[in-house]
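Peer 1: the sequence isn't on hand, but the structure is:
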């Protein structure tokens, strides 16, 4: 469990943590299952920035942008990079090998840049709406771990890796389905306690966020034949955007 926590925080955040003593399938599965927990410090930091910006009287959109940017920097922009690369892969040739090669180059093409800008715009605009509605901090507190729950979903048993190397091959299928289901249900239950929100809004937003992530997963499985590290990042950003959108009013 300690190695799983170290891998989760070390992989999914920029927080300085000791390296895991060993990494195997069990540790990798535990790390991906604990992805929402690893997001908690990022969510707390983003909420503090959002509350501080509001206290300073900054415009709601500026406050939302600062909070979204803080969360992104807290993960080294890793998930945003994955989103851009996944978008480029989906927009590339229908040949699976060619699409995966495009994703591996690391350069962002027009599709990747446009998708990145669109998703960030949706996240910021949705969080701005939540701030104006008086529950911006609660919305961000729900959305950040909900977005990372997509990682646990994508790494559930039965979902293959698109490659034989890379992060995807290490974590694909490493999370037992019952454990993933329990984590998702627990996260939905905790979101019902978000202050300032009706008890049902948090769970509904989490469900809609994961539904959007599932749609992306289905598309990636058809195009790439499995998941990659980039697909994990794309799932995080799409789930976060959809969750924020569900809480924007």
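Peer 2: Received, thanks. From a predicted model like this one, the values you see are computed outputs, not experimental measurements.
Peer 1: from here on, contacts and neighbour counts on C-alpha atoms
Peer 2: Fine.
Peer 1: give the burial count for residue 22, as a bare number.
Peer 2: As a burial measure, residue 22 scores 10 neighbours (other CA atoms under 10 Å).
Peer 1: ignore what I typed, I meant residue 110.
Peer 2: For residue 110, using other CA under 10 Å, the count is 12.
Peer 1: do I have it right that residue 238 meets residue 208?
Peer 2: No - here residue 238 lies out of contact with residue 208, judged by CA atoms under 8 Å, at a distance of 10.5 Å.
Peer 1: the two: which is more packed in?
Peer 2: Neighbour comparison, residue 238 and residue 208: the larger count goes to residue 238, with 28 against 20 (by other CA under 10 Å).
Peer 1: can you say which helix or strand has that one in it?
Peer 2: Here residue 238, judged by DSSP states H and E, is contained in helix 229-246.
Peer 1: elements contacting that helix?
Peer 2: Applying 3 or more CA pairs under 8 Å, 6 or more residues apart in numbering; DSSP states H and E, one finds that helix 229-246 makes contact with helix 78-91, helix 110-133, helix 136-154, helix 201-224.
Peer 1: is it true that residue 160 touches residue 224?
Peer 2: No - with contact defined as CA under 8 Å, residue 160 and residue 224 do not form a contacting pair (10.1 Å).
Peer 1: what about residue 187, distance to residue 172?
Peer 2: Distance, residue 187 to residue 172, by CA to CA, to the nearest Å: 21 Å.
Peer 1: more neighbours: which of these two?
Peer 2: Counting neighbours by other CA under 10 Å for residue 187 and for residue 172 shows that residue 172 has the greater number, 29 against 20.
Peer 1: and the comparison structure, right after this:
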């Protein structure tokens, strides 16, 4: 479920999706995203080795990750921004998010986040790319922690909402911070700060969406991934 949802890799779907499968998918999200992180790291390393412009290399890496994840999270970011910016009426906001098209608020948010991601990555290296991509997927366990409701009775949000015990979500964060402390080429503290920044950005957006929409949707999860990725990239350079 994690690989099939978060990447474009062709894998068979799970035989059934229950709370155990949903919990496992959200906890294993960063492991499922390792191929995406490796892809971004290889592109950045190769681009720098060839002497290509740093911003162009960053754009190629971010674009490759988006392509390899079917643009799922970027679509969620745009839809969430449109919903939050359209109306304080919860039902109308959710209806706008469901439509699938992007309005001015969604497009502007998408462009700004991509500018931040590419600008930050252009000042970093392959390790920066890996930390950013994986942190963005680590926060999914936070977004699906116990106590976080679903905004709708159906959809991806309803399947995974509240499926992860808080202790398990905290463990994912601690493991991510500890692993990033050992990242080569960075001071030991830089990686944990980047992971913490990603979590903080996702937590703020999660709080905002829960307050406005009544819970999470698949779009909100995607938005949290992209916002966390941008914050982690910024904090790691």
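Peer 2: Structure's in. What do you need? In this text the structure is predicted, and so the values were computed from the model without any measurement.
Peer 1: turn the helices and strands packed on helix 229-246 of structure 1 into JSON lines, including distance to residue 67 of structure 1.
Peer 2: Formatted as JSON lines, those follow (distance: least, CA to CA, whole Å):
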{"stretch": "helix 78-91", "distance to residue 67 of structure 1": "15"}
{"stretch": "helix 110-133", "distance to residue 67 of structure 1": "9"}
{"stretch": "helix 136-154", "distance to residue 67 of structure 1": "9"}
{"stretch": "helix 201-224", "distance to residue 67 of structure 1": "19"}
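Peer 1: who wins for proximity to residue 42 of structure 1 among those?
Peer 2: helix 136-154 (7.6 Å; CA to CA).
Peer 1: now do the closest one against helix 78-91, angle only.
Peer 2: If you take axes from the mean of the first three to the mean of the last three CA atoms, to 10 degrees, helix 136-154 of structure 1 sits at 60 degrees to helix 78-91.
Peer 1: which stretch of structure 2 lines up against the helix holding residue 238 of structure 1?
Peer 2: Matched against structure 2 by TM-score structural alignment, helix 229-246 of structure 1 falls on residues 218-235.
Peer 1: secondary structure element for whatever residue of structure 1 lines up with residue 167 of structure 2?
Peer 2: Residue mapping for residue 167 of structure 2 onto structure 1 gives residue 178, with TM-score structural alignment as the criterion. With the criterion set as DSSP H and E, the secondary-structure element containing residue 178 of structure 1 is helix 177-191.
Peer 1: and if you look at residue 197 of structure 1?
Peer 2: For residue 197 of structure 1, no secondary-structure element claims it when assigned by DSSP H and E, so it is in no helix or strand.
Peer 1: residue 9 of structure 1 maps to what in structure 2?
Peer 2: Using TM-score structural alignment as the criterion, the counterpart of residue 9 of structure 1 in structure 2 is residue 3.
Peer 1: for its match, helix, strand, or coil?
Peer 2: Reducing the assignment at residue 3 of structure 2 to three states with DSSP: H, G, I helix; E, B strand; the rest coil gives helix.
Peer 1: quick one: contacts for residue 169 of structure 1?
Peer 2: Counting by CA atoms under 8 Å, 6 or more residues apart in numbering, residue 169 of structure 1 makes contact with 160, 161, 162, 163, 228.
Peer 1: corresponding residue for residue 153 of structure 1 in structure 2?
Peer 2: Under the alignment by TM-score structural alignment, residue 153 of structure 1 pairs with residue 142 in structure 2.
Peer 1: ok, residue 68 of structure 1 next?
Peer 2: Residue correspondence, TM-score structural alignment: residue 68 of structure 1 in this structure matches residue 62 in structure 2.
Peer 1: who touches the helix or strand containing its match?
Peer 2: Taking DSSP H and E as the criterion, the element that holds residue 62 of structure 2 is helix 54-68. The contact list for helix 54-68 of structure 2 (CA under 8 Å, 6+ apart) reads 7-9, 36-37, 39-41, 43-44, 47-48, 72-74, 117-119, 121-123.
Peer 1: and if you look at stretch 96-104 of structure 2?
Peer 2: For stretch 96-104 of structure 2, with CA under 8 Å, 6+ apart as the criterion, the contacting residues are 78, 79, 80, 82, 83, 86, 219.
Peer 1: so the third one is in contact with residue 224, correct?
Peer 2: No - here residue 80 of structure 2 does not reach residue 224: they are 9.6 Å apart, not a contact under CA under 8 Å.
Peer 1: find me the equivalent region of stretch 35-48 of structure 1 in structure 2.
Peer 2: Following TM-score structural alignment, the partner segment of stretch 35-48 of structure 1 in structure 2 covers residues 29-42.
Peer 1: in TSV, list the contacts of stretch 96-104 of structure 2 along with distance to residue 183 of structure 2 and neighbour count.
Peer 2: Output for the contacts of stretch 96-104 of structure 2, formatted as TSV (distance: CA to CA, whole Å; neighbours: other CA atoms under 10 Å):
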residue	distance to residue 183 of structure 2	neighbour count
78	32	27
79	34	31
80	33	32
82	37	24
83	37	29
86	41	18
219	31	25
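Peer 1: could I get the residues you listed as CSV with distance to residue 202 of structure 2?
Peer 2: Output for the contacts of stretch 96-104 of structure 2, formatted as CSV (distance: CA to CA, whole Å):
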residue, distance to residue 202 of structure 2
78, 15
79, 16
80, 13
82, 17
83, 17
86, 21
219, 13
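Peer 1: which of these lies closest to residue 29 of structure 2?
Peer 2: With CA to CA as the yardstick, the closest approach to residue 29 of structure 2 among those comes from residue 219, at 16.0 Å.
Peer 1: ok, and the closest non-adjacent residue to that closest one?
Peer 2: residue 76 (3.7 Å; CA to CA, 6 or more residues apart in numbering).
Peer 1: ditto for residue 113 of structure 1
Peer 2: Taking CA to CA, 6+ apart as the measure, residue 113 of structure 1 lies nearest to residue 84, with 6.2 Å between them; neighbours along the chain are not counted.
Peer 1: residue contacts, the aligned residue in structure 2 for that neighbour?
Peer 2: Using TM-score structural alignment as the criterion, the counterpart of residue 84 of structure 1 in structure 2 is residue 78. In this structure, residue 78 of structure 2 makes contact with 102, 105, 106, 107, 109, 110, 223, judged by CA under 8 Å, 6+ apart.
Peer 1: now residue 78 of structure 2: how far from residue 168 of structure 2?
Peer 2: 29 Å.
Peer 1: kind regards, and thank you for your time.
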